[in-house]
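Enquirer: Next one to model:
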Amino acid sequence: MGKPLTVGIVGIGTISGQYLTTIDSLADVQLVAVSDLNAERAEAAAAERPGVVALSTEQLIARDDIDVVLNLTTPAEHVGVALAAIAAGRSVYGEKPLATNTADGRRILEAAAAGGVRVGCAPDTVLGTGIQTARKAIDDGMIGAPIAASATMVTPGHERWHPAPDFYYQPGGGPLFDMGPYYLSALITLLGPVAAVTGMASRMRSSRTIATGDRAGAVVPVDIDSHVTALLQHESGAISTLIVSFDAVGTRSANIEVHGETGTLAVPDPNFFTGDVDLLGLDESEWRTLAPSAGYVDGGRGIGLADLAATPHGMEARAGGDMAFHVLDVMESTLTAVAQRSTVEIGSTVTRPAAVPLTELARR
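Expert: Take a look at the predicted model:
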């Protein structure tokens, strides 16, 4: 309905390829301009798309024909780009995390509220059929009252595949801030906001060696904890355990399990949009796979923009700033709990986003 949501992308790095593929296919989202510190990358992306221009960040933000600035810069740059876009009257949608700390995250939300613009933020993977089918199963009472959940993400480290992994090992990175948003957004979507957290963390080594690209063999310092375990108490009373690690090899178990009074759900990896949801009922001897029953079908990174476009102005989008801020607050509080060896009450809360009915996205 109406004109497409027009978008300008700042940051044509590794993750941008997935966004560009999705945006190219969406009928309700139109790419107008791209920008990157490496002008050649921006020009190459623009050249492949008729009508798209490569600009400086300042020029892109200043364009009146851009509704939303899609901020795909590194975490440390998120706040600067977001505030500049908001000051120019643009809504913003950013890669996770919203910011590297809650003070900056709050600045973004307050500026957007004062300017009458909207804030969206990844991950939008929770809007796909995997997490949304699991949510519907919970909402429909298929496992009874939820009691507990576990979420696990382990990998030996991004330096094994990323050509410039430095920022993953600096404040604002690490397994918690890099991968935690996927798992925390999923847990909050399934079980509601978090009330309190405690945690422990470790760091296996003080440096990493880049394995690929032009800088292969270069050594990157590690200035964050590379393994974090958090115990989350949800406002609903359910208790979740989150393990995120750049130190381990892998896991055979379900990425997320949710345990209820009358059943357990095995939930797919929230880093992806799809995946099987398996259910074991109280009186059942075998797991059964649930048919996809909710969520955006065949989603990809960037469907949060389509959801934003479909959300009436004045309403919070599902992958919105409030959710992103609560996730950021939980992560920051986890690190505080680790440092203090204590339990930390979460200062923020969020309304559990509305469920996504089984929906086919409008495609070009």
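Enquirer: From now on I want contacts and neighbour counts done on CA atoms only, so please keep to that.
Expert: Fine.
Enquirer: Pull the number of nearby residues for the closest residue to Gly281 other than its chain neighbours.
Expert: Spatially, and ignoring its direct neighbours in sequence, Gly281 is nearest to Gly263 (4.3 Å; CA to CA, 6 or more residues apart in numbering). With neighbours defined by other CA atoms under 10 Å, the count for Gly263 comes to 20.
Enquirer: thought Gly263 was touching Leu282?
Expert: Yes - Gly263 lies in contact with Leu282 (CA atoms under 8 Å); the separation is 5.2 Å.
Enquirer: Please give the structure of this sequence too, so both can be compared:
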Amino acid sequence: MSGGPVGVAVVGAGVISGQYLRNLTAFPDVRVLGVADLDEARAAEVAERHGVPVSGGLDAVLALPEVEIVVNLTVPAAHAAVALACLRAGKHVYGEKPLALDAEEAAKVLAMAADLGLRVGNAPDTFLGAGIQSALRALRSGLVGEPFAVRAATQNLGPESWHPSPEFFYQPGGGPLFDLGPYYLTTLTALLGPAARVSATTRRARAERVVGSGPKAGTVFPVDVPTHVEALIDFTGGAGAAATFSFDSPVDKRLIEIVGTEGALSLPDPNTFEGPLLARGLHDTDWRELPVEGTVAGRGIGVLDLARSIRAGVPHRASGELALHVLEIMTAVTASGERGEFRRVRSAPPVPEPLPPDWDPYAATLA
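Expert: Okay, here's the model as predicted:
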């Protein structure tokens, strides 16, 4: 395909697909051509709702020659297998997080893509939102000097109160670290560079949980992963972070604060695409709000950046290499919690280039 909008198919018609499809169908540089799911009736319903012409199983959308990128929104346990199937079919892949359940699986995906001359992109793309990108530009401008310390936290009582099928959040590939951690760890890597080593403590408050809404309400299910994680992360650039990831806290908290030699930044929730972005100097008594520059969009801008980058022949930002690094951080945190020791993180992906402030997802740029 040499020009024009990039053909896209979505695999996995669950809850998150609605957010992706609302945005992808509004971006003129991509065309959504198919929706696939194990439940083909659900795929047909979702496709019709969003005006997508083809639905069915995975093979049905992989057979569409106009599809160049497959957006993999399956459950975490299926991410690697579906990605490999798409690559074998000659398609670029953009997946939901995590890239795979472990680094070995993820490395196989990246190796196959490299062998076939294809690309792998991966969520989260929230770090490409106007809020975090504005924070990145502020940090690079030297506004707060040299960053040296970070405090990060995402904590709540877990998703079972609102999600109709929350069991997968408490299976391998889930938990607060693997579910919410990628937003925080991807953001920190984009701002501070790769992580070098981690240590952690992990806990599981309850062995079982209860579905709180939908047709399964009242159903008891097991918890197979840690639900409270405290991690220390050293970055190669010299900064250190203390991070909390919890599904056990009645105090709902989402924060990233970066302390530098000349001040501090308070970032937006990295699971969103907007502001506010706050700063304070060494002797300020309160935070001041900084301007957030860029068009506000939602999930799917990583797919769009991948599509535009394919056409331009330049690196895309929400890359498989970045996702592999974040996965290695999370698996190292898990191993540290089990063994009580510092764990090294071996990979060191290139830091993604910032988006220009005038990057517009709603502008047609591909002739």
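Enquirer: Who's the closest spatial neighbour of the residue most central in space within the second structure, skipping the chain neighbours?
Expert: Most central in the second structure under CA atoms, centre = their mean is Pro124, positioned 1.6 Å from the mean C-alpha point. Excluding the flanking residues, the one nearest Pro124 of the second structure by CA to CA, 6+ apart is Tyr183, at 5.9 Å.
Enquirer: dump the residue contacts of the one you found.
Expert: Pro124, Thr126, Phe127, Pro270, Asn271 (CA atoms under 8 Å, 6 or more residues apart in numbering).
Enquirer: Doesn't it lie inside a helix?
Expert: Yes - counting by DSSP: H, G, I helix; E, B strand; the rest coil, Tyr183 of the second structure is part of a helix.
Enquirer: Alignment lookup: it to the first structure.
Expert: Applying TM-score structural alignment, one finds that Tyr183 of the second structure aligns to Tyr182 in the first structure.
Enquirer: What ranges does the stretch 51-200 of the first structure have for its helices?
Expert: Taking DSSP state H, counting those that start in this stretch, the helices of the stretch 51-200 of the first structure run over residues 57-62, 78-87, 102-115, 129-139, 174-191.
Enquirer: With distance to Thr229 of the first structure as extra columns, can I get those in JSON lines?
Expert: Formatted as JSON lines, these follow (distance: least, CA to CA, whole Å):
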{"stretch": "helix 57-62", "distance to Thr229 of the first structure": "38"}
{"stretch": "helix 78-87", "distance to Thr229 of the first structure": "26"}
{"stretch": "helix 102-115", "distance to Thr229 of the first structure": "20"}
{"stretch": "helix 129-139", "distance to Thr229 of the first structure": "22"}
{"stretch": "helix 174-191", "distance to Thr229 of the first structure": "9"}
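Enquirer: Look up how far Leu267 of the second structure lies from Trp287 of the second structure.
Expert: 12 Å (CA to CA, to the nearest Å).
Enquirer: got it, and Arg119 of the second structure?
Expert: The value you get for Arg119 of the second structure to Leu267 of the second structure, if CA to CA is used, is 30 Å.
Enquirer: now swap in Gly320 of the second structure and tell me
Expert: In terms of CA to CA, Gly320 of the second structure sits 24 Å off from Leu267 of the second structure.
Enquirer: And Pro276 of the second structure, by the same measure?
Expert: 7 Å.
Enquirer: so what sits against both of the two?
Expert: Gly131.
Enquirer: More neighbours: which of the two?
Expert: Leu267 (24 against 18).
Enquirer: who does the helix or strand harbouring Ala47 of the second structure touch, helix- and strand-wise?
Expert: Element membership for Ala47 of the second structure (DSSP states H and E) is helix 40-49. Here helix 40-49 of the second structure touches strand 30-36, strand 54-56, going by 3 or more CA pairs under 8 Å, 6 or more residues apart in numbering; DSSP states H and E.
Enquirer: Measure how it sits relative to strand 30-36, angle-wise.
Expert: Taking axes from the mean of the first three to the mean of the last three CA atoms, to 10 degrees, one finds that helix 40-49 of the second structure is oriented at 160 degrees with respect to strand 30-36.
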